[in-house]
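Peer 1: Pasted the sequence and its predicted model underneath.
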Amino acid sequence: MNATPTTFRKRLAVGAVTGLAVVGGIVGVSAYAAPTAVAEAEPVDAIAVAEVQEDGVRASNSLTHEAAMAVLDAAQEKAAELDQRVTVTIVDRDGNTVAMVKGDGAGPQSPDSAEAKAYTAVSWGQATSDLTNAAKGNGPSIADIPGTLFLAGGVPVVFDGAPIAGIGVGGAPSGDIDEEIALAGLAALEDLEG
């Protein structure tokens, strides 16, 4: 037997009140125990998918997994050679972290520092040590941009004349040491076979 819309609404209202009573911590028995009708689902229209033409698509370059691992390994090897405990971070062109290694004994601030340096380097396409003067001064400066850090230790990765990634190192007692470690990671990219 099919329920009429009015009957269905009554059953739904009674069921809702009973449900609220149970949720509220009151246990009760419904005064109306007739079987309830299950409403048939309305068919859902398919969502249209737009096929984008070439004019609406931009290709971007990024480091491969192999390249990112080579950077991390070379940088951590340099850190060990210098007896430093650091974090090395790689971000993509959009500033998203794609790889990070926190070395044994690296300080708790080092991941944030490394990520901010990598982000800053890829954002401006320059080493963070070259940007420190631009971040100084009285009044607003580029240092006011959230997520940036203008201490040495961040270097950009450039491909075909444009930055595609940033390498950041944090945790050494001096930005110059962080930068030396980051440059060792960058140099590893030159050794990769293409």
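Peer 2: Cool, the structure landed.

Peer 1: contacts and neighbour counts: CA atoms only from here.
Peer 2: Noted.

Peer 1: what's the single longest strand in the chain?
Peer 2: Taking DSSP state E as the criterion, the chain has its longest strand at strand 162-170.

Peer 1: Report all helices and strands that the longest helix anywhere in the chain contacts.
Peer 2: Longest helix in the chain by number of residues (criterion: DSSP state H): helix 5-23. Using 3 or more Cα pairs under 8 Å, 6 or more residues apart in numbering; DSSP states H and E as the contact test, no helix or strand touches helix 5-23.

Peer 1: ok, back up a step: give me the contacts around the longest strand of the chain.
Peer 2: Contact with strand 162-170 is made by 61-63, 86-93, 95, 109-123, 125, 153-158, 178-179, 181-182, 185-186, as judged by Cα atoms under 8 Å, 6 or more residues apart in numbering.

Peer 1: Is it possible to mark the buried ones in those?
Peer 2: Among those, those buried by neighbour count (16 or more other Cα atoms under 10 Å) are 62-63, 86-93, 95, 110-123, 125, 153-158, 178-179, 181-182, 185-186.

Peer 1: just the helices in the chain please.
Peer 2: Going by DSSP H, the chain shows helices at 5-23, 65-81, 110-124, 128-131, 175-190.

Peer 1: this is the other structure I want to compare:
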Amino acid sequence: MKHINLNAFSDVSKRTRVIAGSAAAILAAGTIGAVSASAAAPAAPAAGTVPASVRADAAPRDLVSTTHLDIDAATRAARAALDAAEREGQRVSVAVVDRNGNTLVTLRGDGAGPQSYESAEQKAFTAVSWNAPTSELVERLKSAPNLKDIPGTLFLAGGAPVAVKGAPVAGIGVAGAPSGDLDEKFARAGVTALSR
């Protein structure tokens, strides 16, 4: 450690010398503390190993398997829905979500309105959540109006579920056409593309 000779600063006030000396002491203490702390830290486990205290192997009976669309299938479905809309001159956005409602693919068609992007995702989320076309869910609102308060949902026609053996695996949502019936028609074209 380097020492500071405060006497060399004879023309400097005593107060300045005390402050300079205090700063040097604080700096030295910090350095010694940092060295001591790093010396006391436990060694990190070797790369690729997990300490036994945090590793747990779950029993197979405690696990659940789910089925999801892969990205290629989700893209194919989204493209089929967008193509169906474009053939009819409609400017829409298309979203495909997985079983958990996470967005896999979103396509915003040329000229689609800014609101259509989020609406398509919400319709897809709603369809997969209830495993039903959103046009049917609109009818359910008559008997359970609070359904519309669930975050992330949109109870307008235009969402269609993708199911395997009756269980939902994805949802396709379309928004931007002048009617929900058209949006849903295009969403169903996406579902149909997956069955080929």
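Peer 2: Great, that's in hand. These numbers come from a predicted model, not from an experiment.

Peer 1: May I have the TM-score of the superposed chains?
Peer 2: The TM-score (TM-score structural alignment, normalised by the length of structure 1) is 0.78; 164 aligned residues with a Cα RMSD of 2.1 Å.

Peer 1: Which residue numbers in structure 2 does the longest helix of structure 1 align to?
Peer 2: The alignment of helix 5-23 of structure 1 onto structure 2 (TM-score structural alignment) covers no residues at all.

Peer 1: In that helix, which residues are buried?
Peer 2: So for helix 5-23 of structure 1, counting by 16+ other Cα under 10 Å, buried means Phe8, Arg11, Val14, Gly15, Thr18.

Peer 1: Distance of the fourth one relative to Gly28 of structure 1?
Peer 2: By that I understand Gly15 of structure 1. 12 Å (Cα to Cα, to the nearest Å).

Peer 1: now the second one
Peer 2: When Cα to Cα is the yardstick, Arg11 of structure 1 and Gly28 of structure 1 sit 16 Å from each other.

Peer 1: Could you find the closest non-adjacent residue to the alignment partner in structure 2 of Ile142 of structure 1?
Peer 2: Mapped onto structure 2 by TM-score structural alignment, Ile142 of structure 1 lines up with Leu147. The shortest distance from Leu147 of structure 2 to any non-neighbouring residue, by Cα to Cα, 6 or more residues apart in numbering, is to Leu141 (6.5 Å).

Peer 1: can you count the residues close to the one you found?
Peer 2: 13 (other Cα atoms under 10 Å).

Peer 1: same deal with Ala187 of structure 1?
Peer 2: Ala187 of structure 1 - counted by other Cα under 10 Å - has 15 other residues nearby.

Peer 1: quick one: contacts for it?
Peer 2: With Cα under 8 Å, 6+ apart, Ala187 of structure 1 has these contacts: Val71.

Peer 1: What's the separation between the counterpart of it in structure 2 and Gln115 of structure 2?
Peer 2: The equivalent of Ala187 of structure 1 in structure 2 is Thr192 (alignment by TM-score structural alignment). Note on Thr192 of structure 2: its distance to Gln115 of structure 2, by Cα to Cα, is 26 Å.

Peer 1: So the spatially most central residue of structure 1 versus Val22 of structure 1, what's the distance?
Peer 2: Using Cα atoms, centre = their mean, the residue of structure 1 that lies closest to the mean C-alpha position is Asn96, 4.6 Å off. Going from Asn96 of structure 1 to Val22 of structure 1 by Cα to Cα gives 46 Å.

Peer 1: cool, and Ser123 of structure 1?
Peer 2: From Ser123 of structure 1 to Val22 of structure 1 the distance is 56 Å (Cα to Cα).

Peer 1: cool, Gly105 of structure 1 as well?
Peer 2: Distance from Gly105 of structure 1 to Val22 of structure 1, by Cα to Cα: 53 Å.
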